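>>> Predicted structure and sequence below. I'll ask about it afterward.
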Amino acid sequence: MPPLLALPFPAIDPVAVAIGPLQIKWYALAYIVGLVGGWYYAKRLVSAPSLWGAVRRPNPLDIDDLIVWVALGVVLGGRIGYVLFYNLAAYLAHPAEILAIWRGGMSFHGGFLGAVLALVLFARRRGLNTYAMLDLASVVVPIGLFFGRIANFVNGELWGRPAPDFPYAIVFPNGGPLPRHPSQLYEAFGEGLVLFVLMAIAVRACGFRRPGLLGGLFVVGYALARTTCEFFREPDPQLGFLFGTHVGALGGGITMGMLLCVPMVLAGAVFIVRALRGDTRPRPRLDGSAADSAEVTSA
């Protein structure tokens, strides 16, 4: 019998669409909606010359190609990151399971690094400013984060810590008898909705004229939002708390999610400082025109 204060977990079928033997789950649909939404928003942003100033804009066809690069980077990086950061021993014992992506197991931090690598390679191949491309991605990524966390909730995974006295706690099907924080929804709100609004305000105020600034703001903002949500999220069972132990309602331990956010804050701060100093801007040529953005990427 669940506690009186607990809310029942909504009975949502994890399969969003089923056509005969073909099944599309909410988790896969979240990735699709996030990528398509990001693609559409990015095309709108590159069609506004006033946002770019002297920085070379990618054209709409570049965005069409970029979405493929980023999708591969997110999926491969997310899987490799989960294997390395969260469950290495188990996958070393059963290496064939590494390829079983359909069974779950993705890391945002790994997907983030995979997307960054894809963006860097794409920018260099097309002669675009690397920092500006990272900025563009940073503005649209919260769309995918929002839908991804909603899918986590629908799947009843990555639930929160026990919260027996919280009036909106939920008893998750696989989370034991205790009511728990719906931390997936907290993350959807903080890492998705709030960060999306903040990045939209920043891009309208600053544009992409200071390459690296928006990317730095996003990285720091995500790290802060994720760290805050980690106080409500149950650590992965195979890792638990890396330092400290669960103390009180919010806990006092350090999780892997928190630890991985530390280098993100440092990297984001470096990006912001370099952007404000003008280190990433196109350098003027002797004839007074802006330097080709490919020359800036080595700065």
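It's in.
>>> from here on, contacts and neighbour counts on C-alpha atoms
Noted.
>>> Could you say which helix or strand holds the closest residue to residue 200 other than its chain neighbours?
Excluding the flanking residues, the one nearest residue 200 by C-alpha to C-alpha, 6 or more residues apart in numbering is residue 139, at 6.7 Å. Using DSSP states H and E, residue 139 falls within helix 130-155.
>>> which secondary structure elements does that helix contact?
helix 26-46, helix 108-126, helix 183-187, helix 195-206, helix 213-230 (3 or more C-alpha pairs under 8 Å, 6 or more residues apart in numbering; DSSP states H and E).
>>> Dump these into CSV; add distance to residue 99 and mean neighbour count as well.
Below are those laid out as CSV (distance: least, C-alpha to C-alpha, whole Å; neighbours: other C-alpha atoms under 10 Å):
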stretch, distance to residue 99, mean neighbour count
helix 26-46, 16, 18
helix 108-126, 15, 19
helix 183-187, 25, 24
helix 195-206, 32, 16
helix 213-230, 27, 23
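>>> and the comparison structure, right after this:
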Amino acid sequence: MPPLLALPFPAIDPVALAIGPITIKWYALAYIAGLLGGWFYARRLVATDRLWGTGRRPSLTEIDDLIVWVALGVVLGGRIGYVLFYNLPLYLNDPLEILAIRNGGMSFHGGFLGAVLAMGLFARVRKLPPFSLFDLAAVTVPIGLFFGRIANFVNGELWGRVAPDFAYAVVFPSGGPLPRHPSQLYEAATEGALLFVVMALAVRRFGFRRPGLLSGIFVLGYALARTFCEFFREPDRQLGYLFGTEGWPLGGITMGMLLCVPMALIGVATIVLALRGVAAPRATTQARTEPS
């Protein structure tokens, strides 16, 4: 029997605005809010001299250009990652479905790799130290994660595991009659808000003077937060649990947990190398930031 305090899913229309045949969904607005929020915050960080050492930093104009590269990397990488990691047999049978992004299907891990590739290419083209961009992104990405997970909740997707004894579980329209953990809100709180605070404290303490350190902290922090939330999140139906079951002592191993293992290892290695100064730029000439 569901708990007395189980909450019905709030009646929120996934469509935020409709003008004739044109519809704008909350999910699209979440992407826009995340990108614009990250862009604004990155510009403020770049303009704060005390956070930077003597290495070359991106200019404000370069930050404006970078946002387009990152947006393409996130969307393309997120879609390709979902196709490869979560539902490859479906797309092999119907390749045109890969283009049907309106039907959903994005992977954070794929979007992360796409953004890293885009920033690496941008750094090469503009002759920037790659870690100056990676570290900047590490501080700003939690903004997008927060809005994205809130949008997942609004859409009633990626809901959590059945939680009959949890007083504040939610009955999702597409999740059956049983109350479930609102795991999207857990992810918004940990991967988004909490990780944002951690990164803000890290940049306040270390600045961007140790190339790679902020990147490592973010990658490790996300891997830990996502793994924690996976214990409450229902695994993708087409994959299920890769090992164990929901009642298993560890709650069952999911694809999300598996993909976080290399992330955690890379995060730890990056932190160690950054503290040893391995990624420090050779040049010591400081480029002036453009006025805004």
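Cool, the structure landed. Only a predicted model underlies this, so the values are computations on that prediction, with no experimental measurement involved.
>>> picking that back up, helices or strands up against the next helix or strand after the helix holding residue 139 of the first structure?
The helix or strand immediately downstream of helix 130-155 of the first structure is strand 170-171, counting by DSSP H and E. Using 3+ C-alpha pairs under 8 Å, 6+ apart, the elements in contact with strand 170-171 of the first structure are strand 7-8.
>>> okay, and the strand it packs on goes to which residues in the second structure?
Aligned by TM-score structural alignment, strand 7-8 of the first structure falls on residues 7-8 of the second structure.
>>> How about the contacts made by the spatially most central residue of the second structure?
By C-alpha atoms, centre = their mean, the second structure has its centre lying nearest to residue 145, at 4.5 Å. Residues near residue 145 of the second structure by C-alpha atoms under 8 Å, 6 or more residues apart in numbering: 34, 188, 191, 192.
>>> Same question for residue 154 of the first structure.
Residue 154 of the first structure makes contact with 12, 13, 14, 26 under the criterion C-alpha under 8 Å, 6+ apart.
>>> how many other residues sit next to the first one?
Yep, that's residue 12 of the first structure we're talking about. Residue 12 of the first structure: 12 surrounding residues under other C-alpha atoms under 10 Å.
>>> Name the nearest residue to it, ignoring sequence neighbours.
residue 154 (6.3 Å).
>>> distance of that neighbour from residue 180 of the first structure?
15 Å (C-alpha to C-alpha, to the nearest Å).
>>> can you pull the contacts of residue 188 of the second structure?
With C-alpha under 8 Å, 6+ apart, residue 188 of the second structure has these contacts: 145, 146, 147, 148, 149, 150.
>>> what's the burial count for the last one?
To tie it back to what came earlier, the one meant is residue 150 of the second structure. 22.
>>> What of residue 130 of the second structure?
21.
>>> Which position in the first structure pairs with it?
Under the alignment (TM-score structural alignment), residue 130 of the second structure maps onto residue 130 of the first structure.
>>> again, but for residue 114 of the second structure
Aligned partner of residue 114 of the second structure by TM-score structural alignment: residue 114.
>>> right, and that match touches residue 71 too?
No: between residue 114 of the first structure and residue 71 no contact is recorded; they are 9.1 Å apart, counting by C-alpha atoms under 8 Å.
>>> thinking again about what came up before, switch the contacts of residue 188 of the second structure over to CSV; also include distance to residue 43 of the second structure.
Formatted as CSV, the contacts of residue 188 of the second structure follow (distance: C-alpha to C-alpha, whole Å):
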residue, distance to residue 43 of the second structure
145, 19
146, 19
147, 20
148, 21
149, 24
150, 25
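>>> Go through those and name the one nearest residue 271 of the second structure.
Closest approach between these and residue 271 of the second structure, by C-alpha to C-alpha: residue 145, at 21.9 Å.
>>> how long is stretch 234-245 of the second structure end to end?
Start-to-end, stretch 234-245 of the second structure (C-alpha to C-alpha) is 11 Å.
>>> oh, I was asking about stretch 202-214 of the second structure
Here the two ends of stretch 202-214 of the second structure are set 7 Å apart, with distance taken as C-alpha to C-alpha.
>>> Contacts for that stretch next, please.
Stretch 202-214 of the second structure is contacted by residues 50-53, 131-132, 134-136, 138-139, 199, 270-271, 273-275, 277, 279-281 when judged by C-alpha under 8 Å, 6+ apart.
>>> Show me which of the residues you listed are buried.
Buried by 16 or more other C-alpha atoms under 10 Å: 52-53, 131-132, 134-136, 138-139, 199, 270-271, 273-274, 279-281, out of the contacts of stretch 202-214 of the second structure.
>>> Count residues in the vicinity of the residue of the second structure sitting at the aligned position of residue 190 of the first structure, would you?
Applying TM-score structural alignment, one finds that residue 190 of the first structure aligns to residue 190 in the second structure. If you count neighbours by other C-alpha under 10 Å, residue 190 of the second structure ends up with 22.
>>> Then residue 82 of the first structure?
Residues near residue 82 of the first structure, counting by other C-alpha under 10 Å, number 20.
>>> superposed on the second structure, where does the one helix or strand it maps to end up, distance-wise?
Per DSSP H and E, residue 82 of the first structure falls inside helix 60-85. Mean deviation of helix 60-85 of the first structure relative to the second structure after superposition (mean C-alpha distance after the TM-score superposition for the first structure): 0.2 Å.
>>> Would you mind listing the buried residues in that helix?
Result for helix 60-85 of the first structure [16+ other C-alpha under 10 Å]: buried residues 60, 62-63, 66-67, 69-71, 73-83, 85.
>>> I'd like to know which elements it is packed against.
Helix 60-85 of the first structure packs on helix 26-46, helix 108-126, going by 3+ C-alpha pairs under 8 Å, 6+ apart.
>>> Trace the residue nearest to the centre of the second structure over to the first structure, please.
Counting by TM-score structural alignment, residue 145 of the second structure corresponds to residue 145 in the first structure.
>>> contact partners of the match of strand 7-8 of the first structure?
Stretch 7-8 of the second structure is contacted by residues 168, 169, 170, 171, 172, 179 when judged by C-alpha under 8 Å, 6+ apart.
>>> Just give the nearest non-adjacent residue to the fifth one, would you?
Excluding its sequence neighbours, the residue lying closest to residue 172 of the second structure (C-alpha to C-alpha, 6+ apart) is residue 9, at 5.4 Å.
>>> and that neighbour, what does it touch?
The neighbourhood of residue 9 of the second structure, defined by C-alpha under 8 Å, 6+ apart, consists of 156, 170, 171, 172, 173.
>>> Give the full set of residues in contact with the nearest residue in space to the first one that is not next to it in sequence.
I take that to be residue 156 of the second structure. Nearest residue to residue 156 of the second structure, sequence neighbours excluded (C-alpha to C-alpha, 6+ apart): residue 172, at 6.2 Å. Shown in contact with residue 172 of the second structure (C-alpha under 8 Å, 6+ apart): 8, 9, 156, 159, 179, 180.
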